[in-house]
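1. The sequence and its predicted three-dimensional model are supplied below.
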Amino acid sequence: MHKPILLVIGTRAEAIKLIPLYLAFKKENINVLLCATFQHSDLLQQVFDIFKITPDFNLDVMIKDQDLFYLQKTIMERVREVYHKVNPILVLVHGDTTTTMSAALAAFYLNIPVGHVEAGLRTGNMRSPFPEELNRKLVTQIADLHFAPTAFSTANLLAEGVARTKVFCTGNTVVDVLLYMKDLILNNKIDIDLKIKNIIEKAKSENKKIVLLTAHRRESFGPGLVRIFNSIKKFANLHKDVLIILPAHPNPNVLVAINNSGIKNTKNIIITESLLYKDLIYLLINSNFVATDSGGIQEEAVSLGKHVIVLRDVTERWEGVWDGSEDLVGTNENLILSSLEKCYHLKKETEKMSSIYGDGKSCNRIVSIIRKNLNI
């Protein structure tokens, strides 16, 4: 048997997008191992529980008040031990997190080939998102195989001088898992949190428009988050037939902004704890529209035919903006309110599934490409 392919995961978003690829390797009887840094421990474990997966290696790096210096140093030291132990034929990383950058750099130091899933996303602003833009550009310099989700991200890599033979346009693996979860939910094959289900059913029975709101970006901490929440509060007070659901990210900066904005006291805004992935997708399916600063939720919402208000000044996912499915508004209160009003008047009947971010076959393409390139 060939040496193993090693997937390195640190956050919930990475797990959501890499676990279907891990399962695709397993289905093809390819020797594959899963290493979890647990950069975000509880959120990451939720995804493993849904898919009933236990990582082969748990690096257990998360501590209270961890910073980027601690994370990079600790991840590189602990993942080095894993690399020495298993001697992988390829290390696969995803996206742009500190886990991604640290695992790729450690592999480079040990002359281990690296594959980069969701490669080529760019905002053109090194400080937004921070530190993600730098992370993904560094991984581009390291990676041997680049799996770009769209034609635009492919073009970004080629424009930066990456060899055409090393770049592959595969679609985004998030659509693979989204379609899988959608089927489970619509066919009652998975249990949804009863509290969330009751909230949605009650809102529908009262003919309320349902809005999903998420906000957690580091570059918005402080006044930016407060402006977002103030805008949402104003909109909610103007439209009593709207129900806004905010799953609060556990980051203390987000919780402080929620408290400072007074959004908790608005009757038609419900603040929940961070949702399990399956419950988040259920909420997305049943939402009329979405306001978010999450890249993954942008992709999922647009793929489900939802209109998205992007609460960021810049985005690396321009496809949805060009398509007309997304409004890029940043944290400007007037722009947010204007976009909220526009979405309020959209007809739910106009929703149409979109394939601009992927068609649900990305994992199979990546497995096939790796098999060919590694001769396995």
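-> That came through fine. Numbers count the residues shown, from 1 in each chain.

2. Please make it C-alpha for all contacts and neighbour counts, starting now.
-> Noted.

3. do you know how far I112 is from D144?
-> 10 Å (Cα to Cα, to the nearest Å).

4. what's the distance between the closest residue to S354 other than its chain neighbours and K85?
-> Nearest residue to S354 in three dimensions, chain neighbours excluded: S303, at 4.5 Å (Cα to Cα, 6 or more residues apart in numbering). Look at S303 and K85: by Cα to Cα, they are 40 Å apart.

5. neighbours around N332, how many?
-> N332: 15 surrounding residues under other Cα atoms under 10 Å.

6. N288 now?
-> 24.

7. quick one: V302 is in a helix?
-> Yes. Counting by DSSP: H, G, I helix; E, B strand; the rest coil, V302 is located in a helix.

8. Would you mind confirming that it makes contact with S354?
-> Yes. When contacts are counted by Cα atoms under 8 Å, V302 is listed as touching S354 (6.3 Å).

9. Those two: which is more packed in?
-> V302 (26 against 19).

10. Might you report the residue contacts of that one?
-> V308, G320, S325, E326, M353, S354 (Cα atoms under 8 Å, 6 or more residues apart in numbering).

11. Can you spell out which helices and strands pack onto the top helix by length along the chain?
-> Ranked by residue count under DSSP state H, the longest helix found in the chain is helix 68-86. Helix 68-86 makes packing contacts with helix 98-109 when contacts are defined by 3 or more Cα pairs under 8 Å, 6 or more residues apart in numbering; DSSP states H and E.

12. adding another structure so you can compare the two:
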Amino acid sequence: MTARKILTVFGTRPEAIKLFPLIHALDADDRFDSRVCVSGQHRGMLDQVLEIAGIRPDHDLDLMRPDQTLDALTAALLTGIGKVLDEERPDWVVVQGDTATAMAGALAAYYRKIPVAHVEAGLRSGNIHHPWPEEVNRKIVGSFAALHLAPTETAAEALRRENVDPATIYVTGNTVIDALHWVTAKVAREPALASGLAHLEARFAGKRIIGMTSHRRENFGEGMEAIAEAVTRLAARADVAVIFPVHLNPNVRAVMNARLPDLDNIALIEPLDYPHFARLLDISTLMLTDSGGVQEEAPALGKPVLVMRETTERPEGVEAGTAKLVGTDADRIVAQATRLLDDPEAYAAMARAHNPFGDGRAVERIVELLAR
């Protein structure tokens, strides 16, 4: 039997994290001829994940340019991925999530009548500007994908409400849990992979660590200023330290470098590779984030998540009690973090809540669906 050719297309660090376990599984399965195309949408951060996971792309478009507009990026993605599709002529194209790479890769496949499998399908916030432009990217892919691989029943139901054919929707769990299990086991075998935080662990010994990430476009400007104020106030506590890998985007760096320099209880550090980020999750008491992936990852390690956004396309965490929406109001961020730090019962309720995002077997389910 001829192997089914699968082209997996991605370009950002979160996409790489959520897809490398699937690529590993496809490579190991004789039923598939697995090919990989990366756009380079997150160049440095993407390469870190590729190296750790041992993924060597068959095609690297390296499309990012300084201050590139979304329409210029989308045009380059659409034509660049289109050329790869014409060369490879795959049986299926796999994309993940909500990035410009996922949307353009899926659209290029649709133009060639190649079926698209959408990993992490069906996430919806209900607001096309939050997250922006990710909400619309997901809706575009969801309008024509042939296989919708929903991480949760909530996501599957969102697709059904949009009149997606129920026969094409499958609840698989989220591949980020598969990835987290993989990297945690790898670090256990090779501790040196995540030893780069040891100096901060020693510096903040005896303090409760708040891990933090922030990078969303809708928070640029006043939102980032308010987040910086909240972090400053929280770090004024003698029992707290904040470790903040600062995103490379200048809209984040300019604010944080100006507002949070040289504070004893705050460590502004460079973006972390995946093993070190898993270590940050492990040593943190709680996470402050506007990231989507952290809302899924932190609960897998029993860490409460305060989400610095007004809406989330991952309501399952809020409903389960693992996450709480706090927006970008400094007073609210400080109040909710203080509650978790000072109220053991409130903390335990979030830390022990069931993680709704999967059991670590999502990849296994997706592989079998693609084999059909």
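-> That came in fine, so what should we check first? Every value quoted in this text rests on a predicted model; they were computed, and no experiment measured them.

13. List the TM-score for the superposed pair.
-> Superposed pair, TM-score by TM-score structural alignment, normalised by the length of the second structure: 0.95. Supporting alignment: 367 aligned residues with a Cα RMSD of 1.5 Å.

14. just to revisit the earlier point, could you find the counterpart of the residue nearest to S354 of the first structure in the second structure?
-> In the second structure, S303 of the first structure lines up with A300, judged by TM-score structural alignment.

15. Can you give me the neighbour number for its match?
-> Residues within reach of A300 of the second structure, counting by other Cα under 10 Å, total 26.

16. can you tell me how far it sits from L85 of the second structure?
-> Distance from A300 of the second structure to L85 of the second structure, counting by Cα to Cα: 36 Å.

17. Please tell me which residues of the second structure stretch 81-93 of the first structure aligns onto.
-> Taking TM-score structural alignment, stretch 81-93 of the first structure hits residues 83-95 over in the second structure.

18. after superposition, how close is stretch 103-111 of the second structure to the first structure?
-> Compared with the first structure after fitting, stretch 103-111 of the second structure deviates on average by 0.6 Å (mean Cα distance after the TM-score superposition for the first structure).

19. Which residues does that stretch contact?
-> Identification of contacts with stretch 103-111 of the second structure by Cα under 8 Å, 6+ apart yields 9, 74, 77-79, 81-82, 85, 93-95, 115-116, 137-138, 140-141, 144-145.

20. which SS state does I244 of the first structure fall under?
-> What three-state DSSP gives for I244 of the first structure is strand.

21. how about it, what's its match in the second structure?
-> I244 of the first structure maps onto V242 in the second structure, by TM-score structural alignment.

22. for K278 of the first structure, same thing?
-> With TM-score structural alignment as the criterion, the equivalent of K278 of the first structure in the second structure is P275.

23. Now do the same contact list for its match.
-> Applying Cα under 8 Å, 6+ apart, the residues contacting P275 of the second structure are V183, T184, V187, L193, A194.

24. how deep is the alignment partner in the second structure of D323 of the first structure tucked in, by neighbour count?
-> Residue pairing (TM-score structural alignment): D323 of the first structure is matched to A320 of the second structure. Neighbour count for A320 of the second structure, taken as other Cα under 10 Å: 14.

25. Pull up the gap between A320 of the second structure and R314 of the second structure, please.
-> Counting by Cα to Cα - A320 of the second structure and R314 of the second structure are separated by 11 Å.

26. Assess the claim that K5 of the second structure and S34 are in contact.
-> Yes. The pair K5 of the second structure / S34 is scored as a contact, 5.9 Å apart, by Cα under 8 Å.

27. Show me which of the two is the more surrounded one.
-> S34 (21 against 18).
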